[in-house]
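Fold the following and give me the result.
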Amino acid sequence: MKPKKLFSGRSGRGSVLLIVGLLVGSAVIRIGVGAGQAVATENPMVSEVKEEESKPKALTGSGMSPEDKSRMSEMLRTFQEREAKIAEKEDQIAVRMKALSVADEQLQRRLTVLEEAENSLRGLLALADTAAEDDLARLTAVYENMKPKQAAPLFEQMEPAFAAGFLGRMRPDAAAGIMAGLSPEVAYSISVILAGRNADVPKG
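Okay, here's the model as predicted:
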């Protein structure tokens, strides 16, 4: 009995070619995979580069480099230090202004007290002048009403300038009576003083 042919005619040849093609394709795929693994093994940087490229790049804040960020931090620290110094100076100025304001208030109060004291002193001086004038007027009237013989010894004991002051305020007749009772030396001294005062009076 003859063995059966597995493949016969054209259909047999086509099946053989198909099987051969599948085997060749499988071999090519295996060779490609093996080569890829070998390359990855020999050059690990390639896979790392591919992995890095595949990963999304992380953006640095606003695209600034570390140097720029360091400079910005330094500038910010400098500005903060300046601001702190300015604030400290402003506080010192405020304290000084407050002290000056307090000192000014105290000075104004003292000036007010001094003005009140000055006004009071002026009033007292005016009152004293008025009182002195009144006293002189009364004392002059007393000397005028005295008899010349009684008043002359008193004027003899006075300083010539003081006596001339009273005689100059008296009525001429009363002053003449007292002058007549004085010693020639005292009468002469008083006359010189009275003449000097009258010489200084402007003539019309």
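
When you work out contacts or count neighbours from here on, use the C-alpha atoms and nothing else.
Fine.

So in the protein, which helix runs the longest?
helix 66-145 (DSSP state H).

Show me what it packs onto, helices and strands only.
If you count contacts as 3 or more Cα pairs under 8 Å, 6 or more residues apart in numbering; DSSP states H and E, helix 66-145 packs onto no helix or strand.

following it, which helix or strand shows up next?
Later in the chain than helix 66-145, the nearest helix or strand by DSSP states H and E is helix 148-157.

Can you list the buried residues in the helix or strand following that following helix?
The first helix or strand that comes after helix 148-157 along the chain, using DSSP H and E, is helix 160-169. Residues of helix 160-169 classed as buried by neighbour count (16 or more other Cα atoms under 10 Å): Pro160, Ala163, Ala164, Gly165, Phe166, Leu167, Gly168.

so helix 160-169 versus helix 66-145, what angle?
For helix 160-169 against helix 66-145, the angle by axes from the mean of the first three to the mean of the last three Cα atoms, to 10 degrees is 70 degrees.

Would you do the same for the sequence below? I want to compare the two.
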Amino acid sequence: MFNRLRLLPTVMLCAALLLALKLADIASGGAAISPAQASASKAIEEEAPEAETDHDKTAADSESGGRTEGDAVVSVEPAMSEEEAAAPISKSEMTVLESLSERRKELATRAEALDTRERLLAAAEKRVEDRIAELKEIEARINARIGEQDAENEARLAGLVAMYETMKPKDAARIFERLDMGVLLDVVKRMQPRKMAAVMAAMDPVTAQDL
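Next comes the predicted model:
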């Protein structure tokens, strides 16, 4: 910048000399160029490259400054993006976020209710399984008891049959006529046919017919 200011008076002086020489040439009717005009032209030509060099340097500095400023702008862009990211949420976005929050709460409540219901069902199923196991155990005890009673009844009937078979047919016939038909049938089924035939021959004909 200072070089340009220093060269500016010289350039202006040379231009004034050239203008004066040009006017003198015109006045003289196109005479040959004087040595002073030639020296002035040479001085202008020598000063012109320096001016161009200073101009190029100034342009380069301007371009460098422009690039630096551009870099600074680029470096500022992330800060602007962060500011935009930190901008306040709009009303519509806030409504959507609140709706999503309510939906999440509703889903969490439903999930908790389903978990509670599943636990209750599991507990009820456990109670049913325990009750079924208990009933099966009771059934097994009942069947065992029935089997014991059947064995006892069978042993008692076997004793009665042995006793009636050793009795006289007439004595046995009188007892059979007074027995309950169900008991009588159980006894008759277990007696030997030959001995039973003799007892039936001595029984009342009506009772023997029913039997």
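
how far is the longest helix of the first structure from where the chain is centred?
Chain-centre distance of helix 66-145 of the first structure: 17 Å, with Cα atoms, centre = their mean, to the nearest Å.

With stretch 154-167 of the second structure instead?
How far stretch 154-167 of the second structure lies from its chain's middle: 79 Å, per Cα atoms, centre = their mean.

Where in the first structure does it align, residue-wise?
Mapped onto the first structure using TM-score structural alignment, stretch 154-167 of the second structure spans residues 133-146.

What of stretch 101-116 of the second structure?
So stretch 101-116 of the second structure sits over residues 80-95 in the first structure, by TM-score structural alignment.

mean offset of that stretch relative to the second structure (after superposition)
Here the mean offset of stretch 80-95 of the first structure against the second structure after fitting is 0.8 Å, by mean Cα distance after the TM-score superposition for the first structure.

And for Met200 of the second structure, the neighbour number?
Look at Met200 of the second structure: counted by other Cα atoms under 10 Å, it has 21 neighbours.

now do Pro169 of the second structure
20.

For it, which non-adjacent residue is closest in space?
Nearest residue to Pro169 of the second structure, sequence neighbours excluded (Cα to Cα, 6 or more residues apart in numbering): Val199, at 4.3 Å.

Tell me which residues touch the counterpart of Val188 of the second structure in the first structure, please.
Matched by TM-score structural alignment, Val188 of the second structure corresponds to Leu167 in the first structure. Contact analysis of Leu167 of the first structure by Cα atoms under 8 Å, 6 or more residues apart in numbering lists Ala175.

Which residue in the first structure aligns with the residue nearest to Pro169 of the second structure?
Using TM-score structural alignment, Val199 of the second structure pairs with Ile178 in the first structure.

And for Leu179 of the second structure?
With TM-score structural alignment as the criterion, Leu179 of the second structure matches Met158.

returning to what we had before: quick one: which two of the buried residues of helix 160-169 of the first structure are the most distant?
Pro160 and Gly168 (11.8 Å; Cα to Cα).

Considering the buried residues of helix 160-169 of the first structure, which is situated nearest to Asp91 of the first structure?
Proximity of the buried residues of helix 160-169 of the first structure to Asp91 of the first structure (Cα to Cα) peaks at Gly165, which lies at 69.3 Å.

Can you give me every residue that contacts the residue lying closest to Ala162 of the second structure once chain neighbours are set aside?
Distances taken as Cα to Cα, 6+ apart put Met191 closest to Ala162 of the second structure, at 7.9 Å, once the chain neighbours are dropped. With contact set as Cα under 8 Å, 6+ apart, Met191 of the second structure has these partners: Val161, Ala162, Glu165.

Of those, which are reproduced in the first structure?
Among the contacts of Met191 of the second structure, the ones still in contact in the first structure (both residues aligned by TM-score structural alignment, their matches' Cα atoms under 8 Å) are Val161, Ala162, Glu165.

ok, of those residues, which come out buried?
Buried among these (16+ other Cα under 10 Å): Val161, Glu165.

and the kept ones among the contacts of Met191 of the second structure as TSV, adding distance to Glu46 of the second structure?
Below are these laid out as TSV (distance: Cα to Cα, whole Å):
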residue	distance to Glu46 of the second structure
Val161	161
Ala162	162
Glu165	166
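
Find me the equivalent region of stretch 41-56 of the first structure in the second structure.
Aligned by TM-score structural alignment, stretch 41-56 of the first structure falls on no residue of the second structure.
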